[in-house]
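Novice: Provided below are the primary sequence and the corresponding predicted coordinates.
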Amino acid sequence: MASILDILNTNLGKELINKASGKTGVPLNNVSSVLGMVLPLILGNFKNKIQEGYTESLNEMLEEAPNPSKFMRVFSDKETEDLLECGSNYGEMILGENFNSIINTISDSLNVDKAAVQEITTICIPVVIAILSIQKKKENIKNDEIEDLIDSALGSSSKYNNSFFDTIFNIKNNPNIIPEASAMVIGKKNKKDSILKGYTGGK
C-alpha cells in the first residue's frame, strides 16, 4: 500500500529535501531521514486530534488550506518562507504539546540539530496538509471519513491510493501512471515498531 513516505521518491519530495537542506544547511541524506520520521508523525498526530474530537476544526483546516496546489509545485525562495509561516500555524494546531518532544526525539535519534529539525518539520507540514486537502476535494470526503484518509496516507489502508498517487505525481493526462505507481510500492512496506510509538497515532 501507498504511504506518505512515498513522496520522498517523487520530484516533489526531492524538491522538498533540497529546499529544506538549503534552508537549514543539513545534508540531503539527513534531511531525508528527518522527513522519514516526521511525515508519519504529522499524520499520526492529525489522527490523534480526530480521535480527541477535533474533526470539525481539522476538516475546516483542510477546506480552507491556502493555495494547496502552490505547495505542490517547485518551491521558490518566497514560497519557502510561505511554507515556514504556514507550517508554524499548522504545527501548533496539529502537533500541539507534542511538538517539542517530537523534535527532541528526532534530533537525538539522528544527531541533527534541534533547530534544524524544527525548521524541516515546519517546512513539510503545509505540504502534508496540501496533499490531504487536494485528496479531500478529489474524493469528496466527508467529516466522518477524514480518519480513513489519514489511515490511507499512513499506509494502513489502500482506500484512497489512486487520489494519493494522482496528487503526489501531479498526474494530468497519463492515467496509466497510477497502476504503475501502485506496483512500485506494493510489497515494499516492512512494518517496524516506531521509537516514537504513540506519537504516530498507531499502536
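Specialist: Here it is on my side, so go on.
Novice: make it CA atoms for all contacts and neighbour counts henceforth
Specialist: Will do.
Novice: which helices and strands does the biggest helix by length in the chain pack with?
Specialist: For the chain, the helix with the greatest residue count under DSSP state H is helix 114-139. Applying 3 or more C-alpha pairs under 8 Å, 6 or more residues apart in numbering; DSSP states H and E, we find helix 114-139 packed against helix 11-24, helix 28-51, helix 55-63, helix 77-94, helix 99-110, helix 161-168.
Novice: put this next to the previous one:
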Amino acid sequence: MAGILDLLNSPMGKQLISGVAQETGKSTDQAGSVLSMALPVLMGAMRKNAATPQGAQGLMSALSNKHDGGILDNLGGLFGGGVDQSVKQDGAGILGHVLGGKQPQVENALSKRSGMDAGTVATVLQVAAPLIMGYLGKQTRQQNISDSNGLGSLLGGMLGGDDGGQKQQSLIESFLDSDGDGSVLDDIAGMALGGKQGGIGGLLGGLFGK
C-alpha cells in the first residue's frame, strides 16, 4: 500500500500541491515542502486518536457518514477559483479534533521549519485535512475496512508499515506531545527534514529537492 508521502508524488498529489500553492500564493516547492511535513503529522495524530476504542469509533463514523472520498473526484473544481469556505471550515473542525490544544504548536513548528508564516500554514492544514479524510474514506471502502483493527492497520501502513511505522509514530508522538520548551523543532526536524535515516526522514531527504 502506498504511503502518505507516495501520495504526494502521484498525479493527485501533484494536483494537491499545485492547488495549495495557488490557494496560498506560494510556490509549488513551498507548498510541497509544507505538505510533506504536515501530512505525516496529521496522519500520525489520526492514528494516535484511533488507538483508543472511542477515537477509532469516532473516526470510522466520520469516514462512513461524511468523508467518503468524493472530494477527491474533482480537485480541479475544488481549487478552481479558490477553495470554498465550507471546505476550510470542515478542515478546521478536523484539525481541532485530531490535534486539539497542540494545533497552534504544530502550526508554529511547521512555520519555523518551512519559512512559511503560521497563518499560511494554518490554511494549508485546513485544506489538507478534508482531503486526507477523503483519501482515508476511499481506502476504507476499497479495502472493506469496518473495525478499529483494520483502521489502525490502514493508518500504520500509510505511515510506513510495521517497524518503520512504529519509529515514525514515536517521532510524531514526541512532536505532538512536546511540552513547548522548544524541543518540538528538533522533533519535527528529525521527523521531516532528514535528521533520521530511513522512514519519513529518508523519504523526505530527496523529496522536492530538499
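Specialist: Arrived safely, thanks for sending. Quick caveat: nothing in here was measured; it's all calculated off a predicted structure.
Novice: still on that earlier bit, quick one: the residues in the second structure that the longest helix of the first structure pairs up with.
Specialist: Matched against the second structure by TM-score structural alignment, helix 114-139 of the first structure falls on residues 118-143.
Novice: buried residues, the matching stretch. List them.
Specialist: Buried positions in stretch 118-143 of the second structure, judged by neighbour count with 16 or more other C-alpha atoms under 10 Å: 118, 120-140.
Novice: again with stretch 84-92 of the second structure
Specialist: V87, K88, G91, A92.
Novice: which one in the first structure is aligned with the third one?
Specialist: Which is G91 of the second structure. By TM-score structural alignment, G91 of the second structure lines up with G87.
Novice: ok, so what distance separates the residue nearest to that match when sequence neighbours are not counted from S88 of the first structure?
Specialist: Among residues not flanking G87 of the first structure along the chain, T122 sits closest, at 4.6 Å (C-alpha to C-alpha, 6 or more residues apart in numbering). Distance, T122 of the first structure to S88 of the first structure, using C-alpha to C-alpha, to the nearest Å: 6 Å.
Novice: picking that back up, tell me the angle the longest helix of the first structure makes with helix 77-94.
Specialist: Inter-element angle recorded for helix 114-139 of the first structure and helix 77-94: 90 degrees (by axes from the mean of the first three to the mean of the last three C-alpha atoms, to 10 degrees).
Novice: distance of L110 of the second structure from S61 of the second structure?
Specialist: Distance from L110 of the second structure to S61 of the second structure, by C-alpha to C-alpha: 29 Å.
Novice: scratch that, A31 of the second structure is what I was asking about
Specialist: For A31 of the second structure relative to S61 of the second structure (C-alpha to C-alpha), the value is 30 Å.
Novice: more neighbours: these two, which one.
Specialist: A31 (25 against 13; other C-alpha atoms under 10 Å).
Novice: so who does that one touch?
Specialist: If you count contacts by C-alpha atoms under 8 Å, 6 or more residues apart in numbering, A31 of the second structure has them with I17, S18, V20, A21, V124.
Novice: what's the most distant pair in those residues?
Specialist: Pairwise distances across those (C-alpha to C-alpha) peak at 11.7 Å, for the pair S18 and V124.
Novice: and M184 of the first structure, which of the helices and strands packed on helix 114-139 of the first structure is closest to it?
Specialist: Comparing those by C-alpha to C-alpha, helix 161-168 comes nearest, at 11.0 Å.
Novice: tell me the residues of the second structure aligned with the closest one.
Specialist: So helix 161-168 of the first structure sits over no part of the second structure, by TM-score structural alignment.
Novice: show me what that helix is packed up against.
Specialist: Judged by 3+ C-alpha pairs under 8 Å, 6+ apart, helix 161-168 of the first structure is in contact with helix 114-139, helix 146-154, helix 177-185.
Novice: mean deviation of the first one from the second structure?
Specialist: When you say that, I think you mean helix 114-139 of the first structure. Per the superposition on the second structure, helix 114-139 of the first structure and its aligned residues are separated by 0.8 Å on average (mean C-alpha distance after the TM-score superposition for the first structure).
Novice: from N140 of the first structure, how far off is N45 of the first structure?
Specialist: Using C-alpha to C-alpha, we find N45 of the first structure at a distance of 23 Å from N140 of the first structure.
Novice: which of these two has more neighbours?
Specialist: Taking other C-alpha under 10 Å, N45 of the first structure and N140 do not tie; N45 has more neighbours (23 against 10).
Novice: is the more buried one in contact with L95, as I believe?
Specialist: Yes - at 6.0 Å, N45 of the first structure counts as touching L95 under the criterion of C-alpha atoms under 8 Å.
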